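Novice: fold the following, please.
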Amino acid sequence: MKKIIINGNKPLNGEVTISGAKNSTVALIPASILADSVVTLEGIPNIQDVHSLIEILLEFNVKVEFEEEAGILTIDPSKMISIPMPNGKIKNLRASYYFMGAMLSKFGEGVIGLPGGCYLGPRPIDQHIKGFEALGATVRNELGAIYLRSPEEGLIGDRIYLDVVSIGATINTILASVKANGRTVIENAAKEPEIIDVCTLLNNMGAKIRGAGTDVIRIDGVEELKGCRHTVIPDRIEAGTYLTAAAAMGEEVLIKNVIVEHIEGLVAKMEEMGVDMEIGEDSILVHESSDLKMTHIKTLPYPGFATDLQQPLTPLLLKAQGDGTIIDTIYPKRVNHIPELRRMGAAIKIESDTIILNGPNELTGVEVTASDLRAGACLVIAGLMAKGQTTISGVENILRGYDGIVEKLTALGADIKMIEE
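Specialist: Coordinates of the predicted model:
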């Protein structure tokens, strides 16, 4: 069992380079199997989710090479076979559900175990299924696995209105429709940067997709897709995580490889709080910031404040003066970090899905558990701020989505290490 140990209250200085986006990567990898020749992905983060996806590809007889240091992933799906994967590795990974759309598109069939990943309350896949069925597929759920089959004549393009804005359902419907006959129109589509990234890859492979990044996406089906090279966008959630750590404990920290417009919601809130930042073209320099003002956070679909950033921002809010609230409209039950912060001495509580904070707080190091990926990021930042030693369990959850977090923070001057017990 891995644990992270942090001796807190140490100033951070230096620079950190943001890795490729986890939430893009986990969709780009399944999208790559739609090609009939080699796809090379650059800027891939060395995280557990990527290794899990590689293991799934190997079971499908896809040839894969991952140069971890360089972040280059080569995928050759030319000898891929369609085999049922009702459980095992595919179940442990939330993003494995993108294989549903990809397998349906490539083979006209698929058996995929229902996804795992972080438990953040109910995450239904009814909109994914709605998309597949609109294209003519038959979908049935048996014993926690989804059985997909397209009709004899193949999938047929159609107009699909998603009842809720869903990144997963938008991407899965795109994957299913790129080789369908005729035109597919997805309305009320999600607009996240990761969706644009996936559509850029697919268009480079020969797909005909227009409107990615808007709420109406049009796809004209093509007969074949070919391999290409593609560089993943930087991880906006990782960028936001290091921004908040730098604002909390930094003297002068430069965060490089950032697309600033992807985190405008966070940057605006941090400026509102009084964080001293210099915004560059693809970097942000954070100066020492004191006398922070408390604010109110409400998470919304992109371009609103990202649900994945409410947990990493919480420790910084605890440093600010006044009363604040956090309302997560995407995952109202995303509150597992709150009891852990209370154990560290935070004046924070939950009242009917609203997180209420009073500040400023002096945090003290204790033993805490990372229940999910972004709760883990929150506790790491809280540990950097706390007096004394913080021991974090559930580290596997953090390693699922943060590439080299211990090394990156150590380089900034944090006293942090990972141990195995």
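Novice: when you work out contacts or count neighbours from here on, use the C-alpha atoms and nothing else.
Specialist: Will do.
Novice: what about G136, how many residues nearby?
Specialist: A total of 18 residues lie near G136 under the criterion other Cα atoms under 10 Å.
Novice: hang on, I356 in a helix?
Specialist: No: I356 sits outside any helix when classified using DSSP: H, G, I helix; E, B strand; the rest coil, being strand.
Novice: report how many residues lie close to it.
Specialist: Applying other Cα under 10 Å, we find 17 residues neighbouring I356.
Novice: the one 3 residues further on now?
Specialist: One way to gauge burial is a neighbour count; for G359, by other Cα under 10 Å, it gives 20.
Novice: from what I can see it touches P315, true?
Specialist: No: using Cα atoms under 8 Å, G359 is not in contact with P315, being 10.3 Å away.
Novice: what sits against G265?
Specialist: G265 makes contact with 303-306 under the criterion Cα atoms under 8 Å, 6 or more residues apart in numbering.
Novice: cutoff 7 Å now
Specialist: Contact analysis of G265 by Cα atoms under 7 Å, 6 or more residues apart in numbering lists 304-305.
Novice: report the secondary structure state of it.
Specialist: Judged by three-state DSSP, the three-state class of G265 is helix.
Novice: could you measure from it over to K191?
Specialist: For G265, the distance to K191 (Cα to Cα, to the nearest Å) stands at 14 Å.
Novice: quick one more, to check against the first:
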Amino acid sequence: MDKIVIEGGRRLEGSTRINGAKNAALPIMAACLLLHGPSRIRGVPNIVDIETQSEILKNLGGEIKRHEDGTLEIGFRDGENEGKFTAPYELVSKMRASICVLGPLLSKRRKAKVSYPGGCIIGQRPIDLHIKGLKALGAQIETTEGYITASVERLKGAEISLMGQYGITVLGTCNVMTAAVLAEGTTIIEHAACEPEVQDLANFLNKAGAKITGIGESRLTIEGVQELHGVDYEIIPDRIEAGTFMIAGAITRGDIALENVKVEHLSAVIDKLREIGVEVTPVGNSVRVKGNSSYHPVDLTTLPYPGMPTDMQAQFMALLCTVEGKSVITEKVFPDRFIHSPELQRMGADIRVEGSCAIVSGTPFLSGTNVMVSDLRAGAGLVLAGLVAQGTTHVHRIYHLDRGYERLEKRLTDLGAVIKRIHD
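Specialist: As a prediction, the model looks like this:
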């Protein structure tokens, strides 16, 4: 098992390019099950979650080829894979986004058997809204022995609300959308997720021949079509990776430029960084982040898009641990998502968790020590803390990081960090 070792205290300088969004690529890859003919998906990061999704699609009859430029070719031979409709536990248990094959399988092959998904342990993430939406389209669904088994003669359009006890559902919106594009009639999704990754999936499907309107709004209208065709499509840049690198520049009081950024997807992140005192300057598809020695404490609350992403909460916590004064982080997406705080406390951070709030009091310095990664974004937060900690930080269980960040230690090294991966 590998670990990352960081010698803290280096100011980051230089530039790096942001990869395509993993959370856009995964449902788009699953949507290729719907298409007649192969597709080329450009800008796909070379990370573990993409490898896992590729294996799931191969298990369902997909032919997948990766090119060095980050392009994936994905195709399914019509008429040869109707009997393949099972996404097994050993693959689906590795990440939650694998549930995205449920809608396309049901729509295209009329049957689906998908294991309950795994992934990061960050709180309650039920799939009841996925099942509710697909049932509204006419699917017969049973949940037994750890599998969701669904079947239908023909999906039919319906009006569906995807608001649940825990709010709206991003992956549930993706599943219902991909099921509805080949359904008979019109489907209206109320309380649809508006995240850029959901919009990217809708734009991909429209390019393939779907008829989806209301993209980016909470009310999606989908007119079913007879067939979808293969396309050449480039996914959006990863806003969470961009935000992580922005905080890397800020926490080290550095000066870095990020290329391939959609600034409009990062409004909440940029606004909060500026409130802290970080200089953020967008220039076209790039953004410059310049830190300084005078930061201010802030309060922030995670919310669905366009609010502060929950996937940026751990990174902001690491930054605020270094800011003099008291900051309050309120987690309204996954209220239990503070499992990284004890590890930051091991580094000397002053954090008090009270229910869905974390009170962070900035300390003069953090100290390098051994820390353990519990989930993907928590791991990013610990690496960021290690960049400024005095001494050496050993970050263990970095396989979580490999799920979502391509060559993270190499790219930070290129910016001036002293960081390396070693076999533990």
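Novice: show me where the stretch 1-150 of the first structure has its helices.
Specialist: Assigned by DSSP state H, counting those that start in this stretch, the stretch 1-150 of the first structure shows helices spanning 22-32, 48-59, 98-107, 126-134.
Novice: put together JSON lines for those, with distance to Q321 of the first structure on each row.
Specialist: Output for the helices of the stretch 1-150 of the first structure, formatted as JSON lines (distance: least, Cα to Cα, whole Å):
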{"stretch": "helix 22-32", "distance to Q321 of the first structure": "33"}
{"stretch": "helix 48-59", "distance to Q321 of the first structure": "37"}
{"stretch": "helix 98-107", "distance to Q321 of the first structure": "43"}
{"stretch": "helix 126-134", "distance to Q321 of the first structure": "42"}
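Novice: of all the ones you listed, which lies closest to L175 of the first structure?
Specialist: Closest to L175 of the first structure of the helices of the stretch 1-150 of the first structure, according to Cα to Cα: helix 98-107, at 5.0 Å.
Novice: correct me if wrong: L266 of the second structure contacts R239.
Specialist: Yes: between L266 of the second structure and R239 there is a contact under Cα atoms under 7 Å: 6.4 Å.
Novice: neighbour-wise, which of the two wins?
Specialist: More crowded of L266 of the second structure and R239, by other Cα under 10 Å: R239, with 28 against 19.
Novice: trace the more buried one over to the first structure, please.
Specialist: Using TM-score structural alignment, the equivalent of R239 of the second structure in the first structure is R236.
Novice: tell me who's in contact with its match.
Specialist: Contacts here follow Cα under 7 Å, 6+ apart; on that basis R236 of the first structure touches 21, 262-263.
Novice: look up how far N361 of the first structure lies from the aligned residue in the first structure for E275 of the second structure.
Specialist: By TM-score structural alignment, E275 of the second structure lines up with E272 in the first structure. Distance of E272 of the first structure to N361 of the first structure, computed by Cα to Cα: 19 Å.
Novice: those two: which is more packed in?
Specialist: Taking other Cα under 10 Å, E272 of the first structure and N361 do not tie; N361 has more neighbours (20 against 13).
Novice: quick one: secondary structure of that one?
Specialist: Recorded secondary structure, N361 of the first structure: coil (three-state DSSP).
Novice: do the same with R374 of the first structure
Specialist: Relying on three-state DSSP, one would call R374 of the first structure helix.
Novice: related to what we said a few turns ago, helix or strand: which one has the match of E275 of the second structure?
Specialist: Element membership for E272 of the first structure, per DSSP states H and E: helix 264-273.
Novice: how far is that helix from where the chain is centred?
Specialist: The chain centre lies 20 Å from the centre of helix 264-273 of the first structure; the measure is Cα atoms, centre = their mean, to the nearest Å.
Novice: what strand or helix carries the equivalent of V371 of the second structure over in the first structure?
Specialist: With TM-score structural alignment as the criterion, the equivalent of V371 of the second structure in the first structure is V368. In this assignment (DSSP H and E), V368 of the first structure forms part of strand 367-369.
Novice: identify each buried residue in that strand, please.
Specialist: Within strand 367-369 of the first structure, the residues scored as buried using 16 or more other Cα atoms under 10 Å are 368-369.
Novice: repeat for stretch 6-17 of the second structure
Specialist: By neighbour count on 16+ other Cα under 10 Å, the buried set for stretch 6-17 of the second structure is 6-13, 15-17.
Novice: quick one: the residues you listed as TSV, columns for distance to V395 of the second structure too.
Specialist: What follows is those, written out as TSV (distance: Cα to Cα, whole Å):
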residue	distance to V395 of the second structure
I6	8
E7	11
G8	13
G9	16
R10	17
R11	20
L12	19
E13	23
S15	24
T16	23
R17	24
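Novice: out of the residues you listed, the closest to E343 of the second structure would be?
Specialist: I6 (15.3 Å).
Novice: so the closest one makes contact with T392?
Specialist: Yes: proximity of I6 of the second structure to T392 meets the contact threshold set by Cα under 7 Å, at 5.6 Å.
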